[in-house]
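Visitor: A predicted structure for the sequence below; I have some questions about it.
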Amino acid sequence: MSRKKIWEKKKRFPKENRASFKKKNIKSLKKQGLLAEGVFIGNARGFGFVETGEDEEDIFIPADAVNTALHQDRVQVLLKKEQKPGKRREGTVIKILERGTTEVVGTFQREGDYGFVLCDNQKISRDVYISPKNSHGIRDGEKVVAQILDYGSEKRKPEGKITESLGNIHAPGADILAVVKSYGIPSEFPVRVMNQAMRVPDHVLEADWDGRDDLTGLMTVTIDGEDAKDLDDAVSLTKEGNLYHLGVHIADVSNYVQGGSAIDREALKRGTSVYLADRVIPMLPERLSNGICSLNQGVERLALSCLMDIDENGTVVSHKITESVIRVDRRMSYEQVRCILEDGETETSREYQEFVPMFFLMKELSGILRGCRHNRGSIDFDFPESKIILNGAGRAIDVKPYETSVATEIIEDFMLLANETVAREYCKGEYPFVYRTHENPDPDKVEELLMLLHNQGIDVRKSGQEITPKEIQEILESIQDLPNETMISRLTLRTMKQAKYTTECSGHFGLAARYYCHFTSPIRRYPDLQIHRIIRDNLRGRLTREGKTEHYREILEEVARQSSVCERRAQEAERESDKMKKAEYMSYHLGEEFDGIISGVTGYGLYVELGNTVEGLVHITALKDDYYTFDQETHELRGELTKKVYHLGQKIRVRVADADAVKRSVDFTIAEEQEE
């Protein structure tokens, strides 16, 4: 029977819920702890997991127990009564509480007058059937958005209708646009928002000076990437005696984006700007982000300035947070500042000679601040980020590590100090606020990590019941310059919880900071914009009047939650965009050999990371010289006959066997000369 006939055979629309229980049975199951609720996370192979909470282990859902659950659905799960010791909890989806996936993005595969959408999101394992009346003449191979009309059953695929065509799969930018759509990231501003943005002045008005400190006389610079257009932080620095006078000046976006306005509502909906391989999707319209809110060279701009007096031990002995007007003297790039500080007398240092003393003073203070953070136990995960070079057609033509420099460290150190200083004042003042929180890691995950490190021959010690940032820092320092340094650092990072926004000031574990918030990027992060409003209301005495305090207490929980959700969405989209372009780049190098390091060892193979940051899999079936078994304790694969061992950090030469941009996957095999 053909695929079409099977589909068009008498359609049955069973209830979505696999099983139904009487209320008394539900109560009984809850008492026995056999019912759980959470978010379903799909897998390309049909099975999935249900996340029930930050401190609880995920529940494994076999492929035949998924019901009709799709990735991101909120579900109710019936747990198995008998769980195997040491194994992950297992269950069956018995009820769909809320659909998290209502549309999919993928490639349309036409079969006669109907077709299927092959989903780009690998966590959605099922194709979506598109009937002739809902295909709207879409051609084979087009990228499309499809709304799900029916979620199907165990034997019947979901059904949908095409709502948008994104163009041919090979059209420039269509692949990245598909990522944007699949994550539900708003890419176009509503007309009302754009109209409101057009009414914002393009220069500082005379009335805007009222109540502000005039800091236009300070020697002030911005230091950013060469391509940056939204410059939301500037710095100034002088030294008198033993005191450094550091100014961190942040664009006062809150003066132009009023709370509750159309622009503000859209900014909250977006939560953050999203930086993808070939484009930036901004949180604010370009007229604001690149115009009046950007601290451009030579023009007056409104700012919130954090002015700090710092002693030679790196302690902030006094500070002032104030509304200001600044004028940036020079727009510097990271590379220009690095060149001035590290390359001696050059054309760049001669061009900016009047600023050179300040840059060296910045380097001096940066070193002191970095040393202070190190002494208190701040954890520094120093991974090279990827820089992906695209050609005019949007194809990846190079991938290389994006290294940090003394210039990036200066800005990072100054911004961290400003964030801590602001958070400390507002936490101690017990004002309604949004903090950046990083909780202590889960003790069980820490124990697993310590056991792994011990089996890797790394001497680790933990004094108390909970590990401290200082102890993790010492572990990372103990593996410096070892072949498996990067791999162990990544495993350690995975042990950490994800930072989030909260209204409680409970500290930042990774930074070993008691007080921390995000204050320095209001152009691209909504929490920063929100706390700028609170700061301005406080400075102008409005928090205690007009019911402002109560207003903020009512809205900030949702602001923190929404901002955290949007941040995770942006991170996932950015990660998928990079993986896709890396796979695309490697697809042009099939059969070529590269040197790499084993970055992960699993029961199904080896992950190998190349020097250009691309990671790929050597599947265990590709290890043809022996039968290999996985040692979970030591994270090693061992050959039964040859006694050959593959382990974390091992240098290895591989050949590119396959690369699939759609699946975001790269497959390697071991190079022949190495096998011998």
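Guide: That came in fine, so what should we check first?

Visitor: use CA for all of it now, contacts and neighbours both
Guide: OK.

Visitor: Please enumerate the helices of the stretch 551-676 of the chain.
Guide: Ranges of helices in the stretch 551-676 of the chain, per DSSP state H, counting those that start in this stretch, are 672-675.

Visitor: I meant to write the stretch 1-150 of the chain there.
Guide: When secondary structure is read from DSSP H, counting those that start in this stretch, the stretch 1-150 of the chain shows helices at 3-8, 23-31, 132-135.

Visitor: Tell me which of those sits most buried.
Guide: Of these, the one with the most neighbours on average (mean count of other CA atoms under 10 Å) is helix 132-135, at a mean of 16.

Visitor: center of this structure, which residue is that?
Guide: Nearest to the geometric centre of the chain sits Gln571, at 2.6 Å (CA atoms, centre = their mean).

Visitor: on that earlier part again, okay, the helices of the stretch 1-150 of the chain in CSV with distance to Gln147 next?
Guide: Putting these into CSV (distance: least, CA to CA, whole Å) gives the following:
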stretch, distance to Gln147
helix 3-8, 19
helix 23-31, 33
helix 132-135, 10
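
Visitor: what about the closest residue to the residue nearest to the centre of the chain other than its chain neighbours, how many neighbours?
Guide: Excluding its sequence neighbours, the residue lying closest to Gln571 (CA to CA, 6 or more residues apart in numbering) is Val274, at 8.0 Å. Neighbourhood size, Val274 [other CA atoms under 10 Å]: 23.

Visitor: what separates Lys581 from Ala661, distance-wise?
Guide: Separation of Lys581 from Ala661 (CA to CA, to the nearest Å): 7 Å.

Visitor: Give me the more crowded residue out of these two.
Guide: Lys581 (29 against 19).

Visitor: Use this one as the comparison:
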Amino acid sequence: MESGEVVEYIDNNKIICSVVMESGNQKLKLFTENDREVKVSAQRLSHRGKTKLPLITDRHRMATSLKNLSAARQAIAETIQIHELWEILNQEEDWIDLEIMTGLCFPDSSDDDHQSAVIRAMFKSRRYFKFKPDRFLPHTEDQVAEIIALEQKAAREQRLIDVGAAWVRSTLSGSVVEPGVDHRELTEILKDFYLFEKDSPRCEIARALVKKVQLKSPEAVFDHLVAVGAWSADENLDLLRYRIPTDFSQPVIEKAQSLRIPTEEDLKASGRVDLTHLATLTIDGQSTLDFDDALSVEPRDGHVLVGIHISDVAQSVKKGHPLDAEARARGSSIYMPDQRISMMPPVLAENRLSLKKDCIRPAISTMVKIDPRGEIVSYDIFASIIRVKHQLSYYEANGNAEQAETINCLYDIATRFREKRLGQGALQITLPEINIWLDDTGAPVINRVNRESPGRLLIAEMMILSNWLAARFLTEKKIPAVFRSQPKPKDRILKNGPGTLFQNWMQRKLLNRFALRPEPDRHCGLGLDAYVTASSPIRKYFDLVTQRQIRAALGLEKAYTRTEIEEIIDRLSRPMADIGRVQYRRNRYWLLKYLEGRVGEKEEAIVLQRRRNGYAILLKAYMIECTLPQSSGIDLKAENLIRVTIQHVNARRNILSVFLG
């Protein structure tokens, strides 16, 4: 290739006109219309003709000549009617070379400028022809239609990016923009992008928008969505990430309202054992609305008969019913400081299926005969009807004089049962519980709950007793269920006695995960040979499934097969894990929100273990872990008691930092 030849190449989606200064080894040294010297491969050239320009020392003049030549060629390119050309050639199935295409476009002249013009026109619009610098292939009608649709989509997306960038800028500057259709669509795009990032459906639009506005962190997207009212400042993002429904659809509500619930007359005529004469009571938290378990104590000659009564949800919510499908999809009720999401519609969970005071309800009752030493003599499980006489909170149960005899009797039986479990290797981890709720102003309030209070202890142990006996009952009947087991802990810190706060906290970290399977196995954590959960059928689908298996053993319905139980366990494993994360993170979020107002305060903490750049510590008052940066000259050891100062808290970003006080 000779010096002075005018050539063109494509750079940054633009055709550049240039002149050859030197050539050799397939590399060309070019001087471009942009007054630059570049080296490019000969293979990159989009056009090479016979036109030459004299190489002169005045670079500006030479660049001007190239610009003028480029502009003249571009002006010719603007005269080419690509669509009309395609309408003539779209039946062609072979490539059309540059010389022929130039002749078709310009029958009277076909020089370098016209060839370049054809290349430029074809390069600018790829709608009608497949482009290669020296030849072109007409697209089919279907291909053209598809390309036009893609172009329209790209144009629409670009408009969204432009509109969105202007909207975000105005929001950041404090201006208010009346939302339009595009803004509503952009809101959903930005929501998905903040929640799912690269996995969001229209991630590229969101990324281009963020780049155009030059947002420095994802939190700016969150702030924008809060500013325009799409989210609240305390939005529960996990519910959105895990796509957990917070309401029930109208069809589901209508199904719940129309569900036939047995009347009192139906129940009394059904052959169920009538236990409405018993002084049955419930003990729950003050804010509880769905009551699914109740207790009774009946003195007999030389022993007591303890009744553990569970709402017979399966009597009304039948297997395969739309309400059953809804409960199965949800898996469990979700309890958070600022929100309660029921597994079943409230009309059922809080009313028609709930063991409410003075209402006759169907139940599955476990009657346990216990001798004066606290030993279980026998038990019986059957379908019953009950009427709750007393509805107590944990606080009321701990100081209720009227029910003191019943509470004391149940508490004595519960403590003896726990001692028996401990003797069988149970691991009793005793940790305070931090209860968080929101007051009337929406501010978080906390209190420290003693889980060893009489009311809480006896309910916990009575439910463990009921579930263990249900597991034994199903095992004896050889009926599969959702059995829960747990291997031995990785190590055992707690051995004799309740142990210290440090020991209990660290022991919990050493527990192995529980397992769910259709057949029984030992639950080492509880010290029991078999275990199911069947005491919360209003709140947990696994419990409802196991209740149905108990009913099947009683001849009230058909049992699930082992394969069906396995399928249920498998299907619910993911949603149940998601629910666990949602509840944990939301509790932590509101605890951190509470601590945002405690910056600068000193707190007592326990050193848990050394880490690379500091120590893991436990703030005792709030039972929350954080990291203490290592201080020079101070060497701390596990279980040391220290005082720290809360330095910085950000609930949204899950940040809690402290320094040695």
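Guide: Received, thanks. This structure is a prediction, so every number in the text was calculated from the model and none was measured.

Visitor: Tell me which of the helices of the stretch 1-150 of structure 1 sits nearest to Gly314 of structure 1.
Guide: Smallest distance to Gly314 of structure 1 across the helices of the stretch 1-150 of structure 1 (CA to CA): 54.3 Å, for helix 23-31.

Visitor: Where in structure 2 does that closest one fall?
Guide: Using TM-score structural alignment, helix 23-31 of structure 1 corresponds to no residues of structure 2.

Visitor: what's in contact with that helix?
Guide: Contacts to helix 23-31 of structure 1, defined as CA atoms under 8 Å, 6 or more residues apart in numbering, come from residues Leu35.

Visitor: what distance separates it from the centre of its chain?
Guide: 39 Å (CA atoms, centre = their mean, to the nearest Å).

Visitor: Map the residue nearest to the centre of structure 1 across to structure 2 for me.
Guide: For Gln571 of structure 1, the aligned position in structure 2 is Gly580, judged by TM-score structural alignment.

Visitor: Please enumerate the strands of the stretch 501-650 of structure 1.
Guide: Ranges of strands within the stretch 501-650 of structure 1 are 593-602, 605-610, 615-619, 628-631, 636-639, 645-647, based on DSSP state E, counting those that start in this stretch.

Visitor: Please identify which of those strands is closest to Met362 of structure 1.
Guide: strand 605-610 (34.7 Å).

Visitor: So what touches that closest one?
Guide: Residues from elsewhere that reach strand 605-610 of structure 1, judged by CA under 8 Å, 6+ apart: 594-601, 615-621, 646, 652.

Visitor: again, only using 7 Å
Guide: 594-601, 615-620 (CA atoms under 7 Å, 6 or more residues apart in numbering).

Visitor: With stretch 377-387 of structure 1 instead?
Guide: Defining contact as CA under 7 Å, 6+ apart, one finds that stretch 377-387 of structure 1 is touched by 399-403, 469-470, 473, 489, 510-512, 613.

Visitor: Need those in a markdown table (columns: distance to Ile281 of structure 1 and neighbour count).
Guide: A markdown table is the format used below for those (distance: CA to CA, whole Å; neighbours: other CA atoms under 10 Å):
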| residue | distance to Ile281 of structure 1 | neighbour count |
| --- | --- | --- |
| Val399 | 22 | 20 |
| Lys400 | 23 | 17 |
| Pro401 | 23 | 15 |
| Tyr402 | 21 | 14 |
| Glu403 | 24 | 12 |
| Pro469 | 35 | 22 |
| Lys470 | 37 | 19 |
| Gln473 | 35 | 19 |
| Ser489 | 31 | 21 |
| Gly510 | 28 | 25 |
| Leu511 | 29 | 20 |
| Ala512 | 32 | 20 |
| Thr613 | 24 | 19 |
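
Visitor: contacting residues for Ile568 of structure 2?
Guide: Contacts for Ile568 of structure 2 were tallied using CA under 7 Å, 6+ apart; there are none.

Visitor: counterpart of it in structure 1?
Guide: Aligned partner of Ile568 of structure 2 by TM-score structural alignment: Val559.

Visitor: Would you mind measuring from its match to Asp278 of structure 1?
Guide: To Asp278 of structure 1, Val559 of structure 1 is 29 Å away according to CA to CA.

Visitor: circling back to that earlier point, for Ala251 of structure 1, find the nearest of the strands of the stretch 501-650 of structure 1.
Guide: Taking CA to CA, strand 615-619 is the member of these nearest to Ala251 of structure 1, at 38.1 Å.

Visitor: now the strands of the stretch 501-650 of structure 1 as CSV including mean neighbour count and distance to Glu485 of structure 1?
Guide: Below are the strands of the stretch 501-650 of structure 1 laid out as CSV (neighbours: other CA atoms under 10 Å; distance: least, CA to CA, whole Å):
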stretch, mean neighbour count, distance to Glu485 of structure 1
strand 593-602, 21, 10
strand 605-610, 23, 13
strand 615-619, 23, 16
strand 628-631, 18, 20
strand 636-639, 20, 16
strand 645-647, 18, 13
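
Visitor: what residue of structure 2 matches up with Asp214 of structure 1?
Guide: Match for Asp214 of structure 1 (TM-score structural alignment): Asp274.

Visitor: Near its match, how many other residues are there?
Guide: 16.

Visitor: OK, contacts around the nearest residue to it once chain neighbours are set aside?
Guide: Leaving out its chain neighbours, the residue that sits closest to Asp274 of structure 2 by CA to CA, 6+ apart is Ile385, at 5.2 Å. When contacts are counted by CA under 7 Å, 6+ apart, Ile385 of structure 2 touches 267, 272-276, 360-363.

Visitor: so what's Val445 of structure 2 up against?
Guide: Contacts of Val445 of structure 2 (CA under 7 Å, 6+ apart): 436-439.

Visitor: Ser366 of structure 1 now?
Guide: Going by CA under 7 Å, 6+ apart, Ser366 of structure 1 touches 410, 413.

Visitor: And for Arg301 of structure 1?
Guide: By CA under 7 Å, 6+ apart, the contact set of Arg301 of structure 1 is 204, 295, 325-327.

Visitor: And the alignment partner in structure 2 of it, how close does it get to Tyr194 of structure 2?
Guide: For Arg301 of structure 1, the aligned residue in structure 2 is Arg361 (criterion: TM-score structural alignment). Plainly put, Arg361 of structure 2 is 47 Å away from Tyr194 of structure 2 if you go by CA to CA.

Visitor: on that earlier part again, map the residue nearest to Asp274 of structure 2 across to structure 1 for me.
Guide: So Ile385 of structure 2 corresponds to Val325, using TM-score structural alignment.

Visitor: buried set for the helix or strand containing that match?
Guide: In the assignment (DSSP states H and E), Val325 of structure 1 maps to strand 316-327. Judged by neighbour count using 16 or more other CA atoms under 10 Å, the buried positions of strand 316-327 of structure 1 are 316, 319, 321-327.
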